[in-house]
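S.K.: Fold the following and give me the result.
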Amino acid sequence: MQSGPEQQGRTIMLQGTASDVGKSLMTAALCRIFTQDGYSVAPFKSQNMSLNSYVTWDGKEIGRAQGMQADACGILATTDMNPILLKPSGEMRSQVVVHGKPLRDLNAREYRESYLPLAEGIVREALGRLRGSCEIVVLEGAGSPAEINLKDRDIVNMRMAAWAEAPVILVADIDRGGVFASIVGTLELLEQEERDRVCGFVINKFRGDVSLLQPGLDWLERKTGKPVLGVIPYLPDLGLEDEDSLSLGKQLESAPAKPDSASGDVLDIAVVRLPRISNFTDLDPLRFEQDVRLRFVEGPGQWGSPDAVILPGSKNTAEDLIWMKDNGLADRMQAHLGARGWTAGICGGYEMLGARLLDPLHVESESEVIEGFGVFPFEVTFAEEKRTERIEGFAQLTGDKASLPITGYEIHMGVVHDTDGDVSVHRPFRIRNEREGDAADAVREYIPEGAAAPDGRIWGTFVHGILHNDDFRRDWLNDIRESKGLRRLPAALRFQERREQAFDRLAGHVRAHLNLSRIYELLGLREEGT
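M.R.: Presented below is the predicted three-dimensional model:
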């Protein structure tokens, strides 16, 4: 244990031969393992590119993966864990979020040439604060360290490892093929001092008999002079969130087996897969409800006859609504709404349910006025300032229902203004900012939020994570079931408990297949029980 403020936490870094090789989950696994072994631990990724974000306790926005990794450590996430977040907002353009607050939109060249030189100081200072507050910092790289065209201004891979004085473990995905070539090729493209920093390899997502792989492992160690620190078997049905929308299909494939929806007892829930879908972790609990078949639709030919439709969040609501109109999905959606089909809109999806989107400052689109689906009598104006808040409150989809507690978070630039109209609307949520009125004697003021049809069949909210509230989610699903003549089911899935169990399962799995003694040697620390 550290003895004084002058001590700096030890560091170790996971880099990959490519994107989506499992770096984020391996980082989460090490975070959980070190925490289980009694060390104070924090994750760190200097620069993240993701539309799947996380709101910290103080209302700041970071990459979802670092929020998840902080949860694995059992600590509150801070922006020091991901000081720079890039949120793609268009072709070759991203919103640059610095320490949780939007800076401005930059294209790739502007970011590389004008901002990266400033970013070095920001990320190094953030890492320094983390190292001063905990015993181990587990760093995650991005993509591959062998991107030749990016190396001279790198702030997330090998230059970051050098600043952090971190040994590097190279992670490769055997499931995609060519694992030995990817490892050797990556090393070949590194400079000698970078190659020297790589202390070993982890081969991830292995399926089969590891003894059949042994000749290849022996060859790899002879060829590179570096050890294979672990071969991690593929772990199905884990249920921890990913940060990349490219993994959406894999998530659905990894969901537990369920009865066929043709049996009539399984709800068919369709999610519109928007091109700029964001915070798709809102949907995670539905993947594990035994009476739900969750599927994504990208065109009218995939629509089918869903029992319910979810319009999810979007980084660019205006452009995604235009996309729906152009490809015919908007017509399907309009017909579904006209038939009072069960519908939930979350954040951007909620905004689409209003009368129109107004973008006078061209925050999201070149179009200043875009007609919405017109279910609810409000307009949305896109502002320059983003609202990012943790919230808590209550939900009551219809006036005759019991009020259910909810928690979640908001990330949006849209501001709702009610308009004159004869459409009856109910405000189903009452929320308050978690940072306000926390004192025991404080007056807790709740404000109405969201919109719902009087019968609760169509509703929308800005609250991300709304479906992570077990009692609310089950009550909504039961209402859909009841409308089909099916019996109501108890709230059997406790999603947060399942998530904690998933962290422990992941840690146990990696611990069993990783040379953890060697990892502790690299850190200069003692392994538990030694």
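S.K.: alpha carbons only for contacts and neighbour counts from here, please
M.R.: Noted.
S.K.: what's around Leu525, how many residues?
M.R.: Using other Cα atoms under 10 Å, Leu525 has 15 neighbouring residues.
S.K.: got a list of what it touches?
M.R.: Leu525 sits next to no residue when contact means Cα atoms under 8 Å, 6 or more residues apart in numbering.
S.K.: gap between the closest residue to Phe394 other than its chain neighbours and Trp342?
M.R.: Nearest residue to Phe394 in three dimensions, chain neighbours excluded: Pro405, at 4.4 Å (Cα to Cα, 6 or more residues apart in numbering). Counting by Cα to Cα, to the nearest Å, the gap between Pro405 and Trp342 amounts to 22 Å.
S.K.: more neighbours, the two?
M.R.: Neighbour count, other Cα under 10 Å: between Pro405 and Trp342, Trp342 has more, with 22 against 17.
S.K.: wait, that one sits on Val309?
M.R.: Yes. Here Trp342 reaches Val309: they are 6.4 Å apart, a contact under Cα atoms under 8 Å.
S.K.: Please give the structure of this sequence too, so both can be compared:
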Amino acid sequence: MARALPLMFQGTHSDAGKSIITTAFCRIFAQAGWKTAPFKSQNMSLNSYVTLDGKEIGRAQGIQAEAAGVVATTDMNPILIKPSRENESQIVLHGKPYGNMKAVAYRNEFFYKGLQVIESSLNKLMNEYDRVVIEGAGSPAEINLNDRELVNMRVARMANAPVILIGDIERGGVFASLVGTLQLLEKEDRKRVIGVIINKFRGDLSLLKPGLDWFEQYTNVPVLGVVPYMPHLHIDAEDSVRLAQLSAQKDETKDIDIAVVQYPRISNFTDIDPFFVEPDCSVRFVARAKDIGKPDVLILPGSKNTIEDLLYIRESGIGSELKRLYEQDDTAIIGICGGYQMLGQCICDPFGVETTIHHLEGLDFLPIDTTLTQDKTTVLSEGTLMFADERFQVQGYEIHMGRSAACEGYIPLIDMGGHVDGCKTEDERIFGTYFHDIFHNDSFRSHLLNEIRRKKGLVPVYDRPSYRMMRERAFDRLADCVKSYVQLDVIEQKMREFQGRV
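M.R.: Predicted coordinates for the structure are as follows:
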């Protein structure tokens, strides 16, 4: 069996659109009948994905595997870096915690081990698949870091992959960033760039044409496509860059106001994504107490450092606002993973997993005590959730370094057949769970929102969207769009020429 044909996407900077274009090509190649795998050697992200064997990888690679129609494995993202505090991150190696490291130590001490792991994973994918779509990170022109980088041109050389450079025109200066990146590349690396894609274009293409002609003449690098801005894709975001693009303001045209607390170490905020597709939901992210107002639902999402984010909630006044909402308004308060832990009576960290603070009082809404542990739970989970006199079969995934014990008055949320998860108050206005993706369960989400509508005197909405079906359609929509605006035949030819397989 011949080794896979690789193709790598790199960008002029973070958030240029590498992840989304990689996802598109995973779908495009899969639609063409090629067994396709995504690959990102090293991913820095607080949005995770759990594989079938209970390992943790970057969420983007898990979603790209779904787009390709294959089962995600840790070989697709062998190194995951999860920032946990200032200048320190948890290193996840092949889906399991390797340790916490500062940036300098990671660069100096981990480089050769990381290189070995990356090469092994890449070779495995290259031998098992027809196509491997490789995603870089940041920019390949970070000249201060390139002697020990593990994710851009070093990986392209390792795979002998041609590279397509992506520029984001929405930020402005796209030609300067593309030309500057090309000029800063080493001569041999520059030869790998078979073309560029300009991403997130809005407007009249004829006005861009003189710039495209100039670029090709000046650099002798072809423009392989100009991809338009694609709103409302409903494909999970890779990292917190997207948070800056989300509104903090309520949409007054929507019936249900959902506020999400945006603390400094927020993680797995993709849990909230299904609410964006609901026709009656306004979703806003709030970081200040004064912005909370009177939402119908307030969500405490996951956190990579629960103790520090809990301190932030207290010091910012958000904790006092939560008590006000419960005592004076009819707001539903929901905690997911770290947010669930915060809603309890206390959080203990006897091993210094997160901080040197060994004991911190919780918000005291739920009768649970949490102890942070040195081992991490990463598992796909399912069970029966009881809410508003109804039973719902729910699925999700768990990623947490802690155990929560029941105290007096505990009422479980989810029966998992032999053990339980989560906790709720007797009036069900407050509940928490370790289940990420809990709102991706359409029947439960629909019932939750309709219960809120009933309390507000509004007619229930029964024709709510299926989020999972919408995501599948989004993959096809993305692939169709990219196919319409890039020169696939030229890319295919250049991939084969690069590998000497004309």
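S.K.: ok so, going back, can you tell me the SS state at the residue nearest to Phe394 of structure 1?
M.R.: Of the three states, Pro405 of structure 1 takes strand under DSSP: H, G, I helix; E, B strand; the rest coil.
S.K.: That one and Ala395 of structure 1: what is the separation?
M.R.: In this structure, Pro405 of structure 1 lies at 6 Å from Ala395 of structure 1, with Cα to Cα as the measure.
S.K.: Give me the neighbour count for Glu488 of structure 1.
M.R.: Careful, residue 488 of structure 1 is Arg and not Glu. For Arg488 of structure 1, the count of nearby residues is 14 (other Cα under 10 Å).
S.K.: Quick one: map it onto structure 2.
M.R.: The pairwise alignment with structure 2 assigns Arg488 of structure 1 to Pro460, based on TM-score structural alignment.
S.K.: Doesn't its match lie inside a helix?
M.R.: No. In this structure, Pro460 of structure 2 is coil, not part of a helix, as judged by three-state DSSP.
S.K.: Run a quick neighbour tally on the closest residue to it other than its chain neighbours.
M.R.: Once flanking residues are discounted, Pro460 of structure 2 sits nearest to Asn450: 5.0 Å by Cα to Cα, 6+ apart. By the measure other Cα under 10 Å, the count of residues near Asn450 of structure 2 is 18.
S.K.: next one: Arg288 of structure 2
M.R.: Taking other Cα under 10 Å as the criterion, the count of residues near Arg288 of structure 2 is 15.
S.K.: From Tyr312 of structure 2, how far off is it?
M.R.: Arg288 of structure 2 sits 10 Å away from Tyr312 of structure 2 when distances are taken as Cα to Cα.
S.K.: Give the burial count for the equivalent of Val297 of structure 1 over in structure 2, as a bare number.
M.R.: In the superposition onto structure 2, Val297 of structure 1 corresponds to Val286 when matched by TM-score structural alignment. The local packing of Val286 of structure 2 (other Cα under 10 Å) involves 21 other residues.
S.K.: okay but Val286 of structure 2 is in contact with Ala244, surely?
M.R.: No. Proximity of Val286 of structure 2 to Ala244 does not meet the contact threshold set by Cα under 8 Å, at 11.2 Å.
S.K.: now the aligned residue in structure 1 for Gln61 of structure 2: how far from Ser50 of structure 1?
M.R.: Alignment note (TM-score structural alignment): Gln61 of structure 2 maps to Gln66 of structure 1. From Gln66 of structure 1 over to Ser50 of structure 1 the distance is 11 Å, taken as Cα to Cα.
S.K.: Please identify which of these two sits among more neighbours.
M.R.: Here Gln66 of structure 1 and Ser50 are set side by side on neighbour count (other Cα under 10 Å), and the busier one is Gln66, at 28 against 21.
S.K.: how near is that one to Gly230 of structure 1?
M.R.: Distance of Gln66 of structure 1 to Gly230 of structure 1, given as Cα to Cα: 23 Å.
S.K.: what's the answer for Ser517 of structure 1, then?
M.R.: Going from Ser517 of structure 1 to Gly230 of structure 1 by Cα to Cα gives 11 Å.
S.K.: Settle it for me: which of the two has more neighbours?
M.R.: Regarding Ser517 of structure 1 and Gly230, a neighbour count based on other Cα under 10 Å identifies Gly230 as having more, with 19 against 15.
S.K.: Once you drop chain neighbours, what's closest to that one?
M.R.: For Gly230 of structure 1, the nearest residue in space outside its immediate sequence neighbours is Leu514; the separation is 4.4 Å by Cα to Cα, 6+ apart.
S.K.: I figured the one you found hits Val231, correct?
M.R.: Yes. The pair Leu514 of structure 1 / Val231 is scored as a contact, 7.0 Å apart, by Cα under 8 Å.
S.K.: Many thanks, we can stop here.
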